[in-house]
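Asks: I need the structure of the sequence given here:
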Amino acid sequence: MTASFDLSGRVAVVTGARRGIGLAMAEALAVAGADIIGVSAQLESDGSEVERRVRAAGRQFSSLRADLGDRAAVHELIRDVRSLGPIDILVNNGGTIARKPAAEHPDDLWNHVIEVNLTSQFVLSRELGGEMVRRGRGKIIFTASLLSFQGGINVPSYTASKSGVAGLTKALANEWAAHGVNVNAIAPGYIATDNTRALQEDRERNQSILVRIPAGRWGQADDIGGATVFLSSQASDYVNGVVLPVDGGWLGR
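Replies: Predicted structure coming up:
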């Protein structure tokens, strides 16, 4: 059974790999045996934390810098990825959030969040996933959200984008499952990262979140690693179109 989770010989692209959940995903995949192509807008060309962790696991690491909010940069990223050879695993994790009430949410903020969180991920999946379809195998994982299921507060663009990610996951799975390409998503719960720092530091909001989580704690980025390896491995070959919550039981409450 352990061999089903072995990713030796696989190459994974992880967007948003510089920190937080993406960093943990990249490390987990490397520990399972995959070589990593890390992508982030601010990723260092050499000596990054993600590179250090991947190499400590004995795997190869390549660094690519790209702004997912810039469509031309996304297409350049695709060319750079292709130059490194065939990709077995695409982890669409890079994302952004904007906190602004709906009545005050400007067009430019809306457009930027949708571009980063949804459109860029479709373009990456279309181009790199299309190659997987032609080869007859591959794994694509999106980072969805609890707000793929719920509405949230003061984050209309983020909620719309993550609801779109859930729908895109199912749409691509419907088309590509018969071609040996598994498309799924992970929906992290409340994870202690920089993106959630404001919530963690708001005593009242923090407490209201904690009492709703059956596990009784905020998640850590490392909690996402196991699901990432599972959905990247042979163990998930008959798993298609799933949005998997890793949330300490939040949605079951």
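Asks: switch to C-alpha atoms for all contacts and neighbour counts from now on
Replies: Will do.
Asks: what ranges do the strands span in the stretch 51-200 of the chain?
Replies: Counting by DSSP state E, counting those that start in this stretch, the segments of the stretch 51-200 of the chain that form strands are 61-65, 89-92, 138-143, 181-188.
Asks: how big is the angle separating the longest one from strand 138-143?
Replies: It refers to strand 181-188. On the basis of axes from the mean of the first three to the mean of the last three CA atoms, to 10 degrees, strand 181-188 is oriented at 20 degrees to strand 138-143.
Asks: Report all helices and strands that strand 181-188 contacts.
Replies: Under the contact criterion of 3 or more CA pairs under 8 Å, 6 or more residues apart in numbering; DSSP states H and E, strand 181-188 touches strand 138-143, helix 156-176, helix 225-232, strand 243-246.
Asks: cutoff 10 Å now
Replies: If contacts are counted by 3 or more CA pairs under 10 Å, 6 or more residues apart in numbering; DSSP states H and E, strand 181-188 sits against strand 89-92, helix 130-135, strand 138-143, helix 156-176, helix 225-232, strand 243-246.
Asks: With the third one instead?
Replies: If you count contacts as 3+ CA pairs under 10 Å, 6+ apart, strand 138-143 packs onto strand 11-15, strand 89-92, helix 130-135, helix 156-176, strand 181-188, helix 225-232, strand 243-246.
Asks: To check against the first, give me the structure of this:
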Amino acid sequence: MAGGALAVAATATMVAVTLPDRAGAEGPERSTAAGSTRQDAVAPNGTVEDAPAEGAEGIGSDPLTDAETERAEKIALNSTGSLRSSARDVEGDRGPQRLSTNLGENEGDESAADEARRADIIYYDYEKDTVITKTVNLESGKVESTTSSRNVQPPANKEELSEAARLLIADEHGKGLKEDYKKATGKALTGPGDLDLSGFIFRGETRKHVPSDLKECGAHRCVQVVAKVKNGPWIDTRAFAVDLSARRVGRVG
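Replies: Okay, here's the model as predicted:
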């Protein structure tokens, strides 16, 4: 398949592929690319009621509120120290790439209601291909711990998906994507903003045969993009993977 063949409608495979912005390191979270979401409650009589107003602070194992998330991210960022100058984000700019902010797990034997709430802020340093997790105690306002891991690949966030799509569009492998977009809309594909994007991490060890330009995927951060024309059909781009660490595109099938 030379390019991305237009899909007439969203197939079951595509519908199953979702990638929220605030997905955690090991699995998805109830969120969207625009941030955390809350579903309206359904009353016993079947009518829909508005979700209760979100307070400044949650209780126990409640999801992080917007205020808690903002505060935790500010505390973590202020504690990055040398990372601000030594690390690189997905676009190559200074500072680590923030991937997600999640409610931290409780420690010890205390109940969730009694223990201080914590937030785990997960970053990716593209300079060293390292995942960095900072745990913030929301009660004390301090970073309790910082851990670093290699060869770990949390789900990609919206900034990474956008950069992966931009690299694909600019690459020779993106020719079919651009042609299919033109057929669907009558317009030229100018950038990631023209598409609705989702995707998933690609690891080389999951395939029996991997092209040489994608063999480092797993140690490198690599993404397969799933593209959709806004208010239009899917475009199948699963034959390609983008190595965000090396900033190159390879064919996987």
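Asks: Work out the TM-score between the chains.
Replies: In this superposition the chains share a TM-score of 0.27, using TM-score structural alignment, normalised by the length of structure 1; 130 aligned residues with a CA RMSD of 6.6 Å.
Asks: now the helices and strands packed on strand 138-143 of structure 1 in CSV, with mean neighbour count?
Replies: Shown next, in CSV, are these (neighbours: other CA atoms under 10 Å):
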stretch, mean neighbour count
strand 11-15, 25
strand 89-92, 27
helix 130-135, 17
helix 156-176, 21
strand 181-188, 26
helix 225-232, 22
strand 243-246, 21
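Asks: In TSV: the ones you listed, plus distance to residue 120 of structure 1.
Replies: TSV is the format used below for those (distance: least, CA to CA, whole Å):
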stretch	distance to residue 120 of structure 1
strand 11-15	11
strand 89-92	9
helix 130-135	15
helix 156-176	11
strand 181-188	16
helix 225-232	20
strand 243-246	19
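Asks: Which other helices and strands does the helix or strand that contains residue 166 of structure 2 contact?
Replies: Element membership for residue 166 of structure 2, per DSSP states H and E: helix 158-170. For helix 158-170 of structure 2, the packing partners by 3+ CA pairs under 10 Å, 6+ apart come out as strand 97-103, helix 175-185, strand 195-201, strand 222-229, strand 240-243, strand 248-251.
Asks: Pull out the buried positions in that helix.
Replies: 158-169 (16 or more other CA atoms under 10 Å).
Asks: Could you do stretch 66-74 of structure 2 as well?
Replies: 66, 68-69, 71-73.
Asks: Tell me the one of those residues nearest residue 149 of structure 2?
Replies: Residue 149 of structure 2 lies nearest to residue 73 out of the buried residues of stretch 66-74 of structure 2, by CA to CA, at 19.6 Å.
Asks: so is the closest one in a helix, a strand, or just coil?
Replies: Three-state call for residue 73 of structure 2 (DSSP: H, G, I helix; E, B strand; the rest coil): helix.
Asks: Not counting sequence-adjacent ones, nearest residue to it?
Replies: Nearest non-adjacent residue to residue 73 of structure 2, counting by CA to CA, 6 or more residues apart in numbering: residue 121, 6.7 Å away.
Asks: who's in contact with that neighbour?
Replies: Counting by CA atoms under 10 Å, 6 or more residues apart in numbering, residue 121 of structure 2 touches 24, 69, 72-73, 75-77, 98-104, 132-136, 146.
Asks: and residue 85 of structure 2, what element?
Replies: Taking DSSP H and E as the definition, residue 85 of structure 2 sits inside helix 83-86.
Asks: ok, then the element right after the helix or strand where the residue nearest to residue 73 of structure 2 lies?
Replies: Using DSSP H and E, residue 121 of structure 2 sits within strand 118-125. Next in sequence after strand 118-125 of structure 2, counting helices and strands by DSSP H and E, comes strand 130-137.
Asks: Which neighbouring elements make contact with that next one?
Replies: Using 3+ CA pairs under 10 Å, 6+ apart, the elements in contact with strand 130-137 of structure 2 are helix 66-78, strand 97-103, strand 118-125, strand 142-150.
Asks: Which strands or helices does the longest one pack on?
Replies: In this case it means helix 66-78 of structure 2. Secondary-structure packing of helix 66-78 of structure 2 (3+ CA pairs under 10 Å, 6+ apart): strand 35-36, helix 83-86, strand 97-103, strand 118-125, strand 130-137, strand 142-150.
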